[in-house]
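**Q** no letters, just coordinates:
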């Protein structure tokens, strides 16, 4: 997956916006103002995604390209190294899972205003 495919997929998720709160190089995707994905746009060497803590450990054990979240809470975030070992379909699943985790924690009124995912 390249940076454009990553960006396009993230933006297909309802209520998603993007921004650069940490400088010109770090692209962040939000649902209702809450981060669910971020990456360096100049290198696109890795992607940080939120993950269920139990699943995070399992993914790290199964895939060498998935490590604890760089500069993030390592219990809840994974960094996926873009070395080609993670398929596009798997990357989309990980992005969707991250989005779903954040979406589920939004207030009910906010979730309803965004609508069905």
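**A** That came through, no problem. All figures in this text were calculated on a predicted structure; none of them were measured in a lab. Numbering: from 1, shown residues only.
**Q** please make it C-alpha for all contacts and neighbour counts, starting now.
**A** Fine.
**Q** for residue 29, which non-adjacent residue is closest in space?
**A** residue 18 (4.5 Å; Cα to Cα, 6 or more residues apart in numbering).
**Q** could you look up the SS state of that neighbour?
**A** strand (DSSP: H, G, I helix; E, B strand; the rest coil).
**Q** this is the comparison structure:
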């Protein structure tokens, strides 16, 4: 998985919008002004930070060396997944979808309906 491949995938998610509020080195993906993914690089490695259920984040960070508690985020509710490591592309996609669903579940009913959810 590369950053550009994941960006193409995230761009296709219903209602997702990308911006760079922290500068050109980090791309934030939001739905209805709520962040669900952040793509950036650290120490020469690309990564994505995603929302996760606390219990899932703990298990994933124990199972994979390239999944850590969210870098510069609430470590209980966010995970960081480094690319080109021990995490398969299909799992990264699944984690992106779960992050999107978690954030979408907190939107108002009207906002969810406007997204077709």
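**A** Happy to help now that I have it. Note that this is a predicted model, so its numbers are computed, not measured.
**Q** got a TM-score for the two of them?
**A** TM-score for the superposed chains, counting by TM-score structural alignment, normalised by the length of the first structure: 0.93, backed by 116 aligned residues with a Cα RMSD of 1.5 Å.
**Q** map residue 79 of the second structure across to the first structure for me.
**A** In the first structure, the residue paired with residue 79 of the second structure is residue 78, using TM-score structural alignment.
**Q** burial measure for that match, as a count.
**A** 29 (other Cα atoms under 10 Å).
**Q** same thing with residue 82 of the first structure?
**A** When neighbours are counted by other Cα under 10 Å, residue 82 of the first structure comes out with 18.
**Q** list the contacts for it?
**A** 1, 44, 45, 46, 47, 65 (Cα atoms under 8 Å, 6 or more residues apart in numbering).
**Q** the strands in the second structure, which residues?
**A** Ranges of strands in the second structure, per DSSP state E, are 16-19, 27-31, 34-42, 45-51, 67-69, 78-82.
**Q** of these, flag the one that's most buried.
**A** strand 78-82 (a mean of 25; mean count of other Cα atoms under 10 Å).
**Q** how big is the offset of it relative to the first structure?
**A** For strand 78-82 of the second structure, the mean distance to aligned residues of the first structure following superposition is 0.6 Å (mean Cα distance after the TM-score superposition for the first structure).
**Q** quick one: that strand to chain centroid distance?
**A** Here strand 78-82 of the second structure is found 8 Å from its chain centre; the criterion is Cα atoms, centre = their mean, to the nearest Å.
**Q** who touches that strand?
**A** By Cα under 8 Å, 6+ apart, strand 78-82 of the second structure touches 45-54, 57, 61, 66-71, 87, 92.
**Q** coming back round to it: chain neighbours aside, what residue packs nearest to the match of residue 79 of the second structure?
**A** Per Cα to Cα, 6+ apart, closest to residue 78 of the first structure is residue 69, 4.0 Å.
**Q** distance check, residue 24 of the second structure against residue 112 of the second structure.
**A** Separation of residue 24 of the second structure from residue 112 of the second structure (Cα to Cα, to the nearest Å): 30 Å.
**Q** so between those two, which is more surrounded?
**A** residue 112 (16 against 9).
**Q** show me what that one aligns to in the first structure.
**A** By TM-score structural alignment, residue 112 of the second structure lines up with residue 111.
**Q** against residue 12 of the first structure, how distant is its match?
**A** 16 Å.
**Q** could you dump the contacts of residue 82 of the first structure into TSV and include distance to residue 37 of the first structure?
**A** Below are the contacts of residue 82 of the first structure laid out as TSV (distance: Cα to Cα, whole Å):
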residue	distance to residue 37 of the first structure
1	14
44	12
45	14
46	11
47	7
65	16
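**Q** alright, that wraps it up for me.
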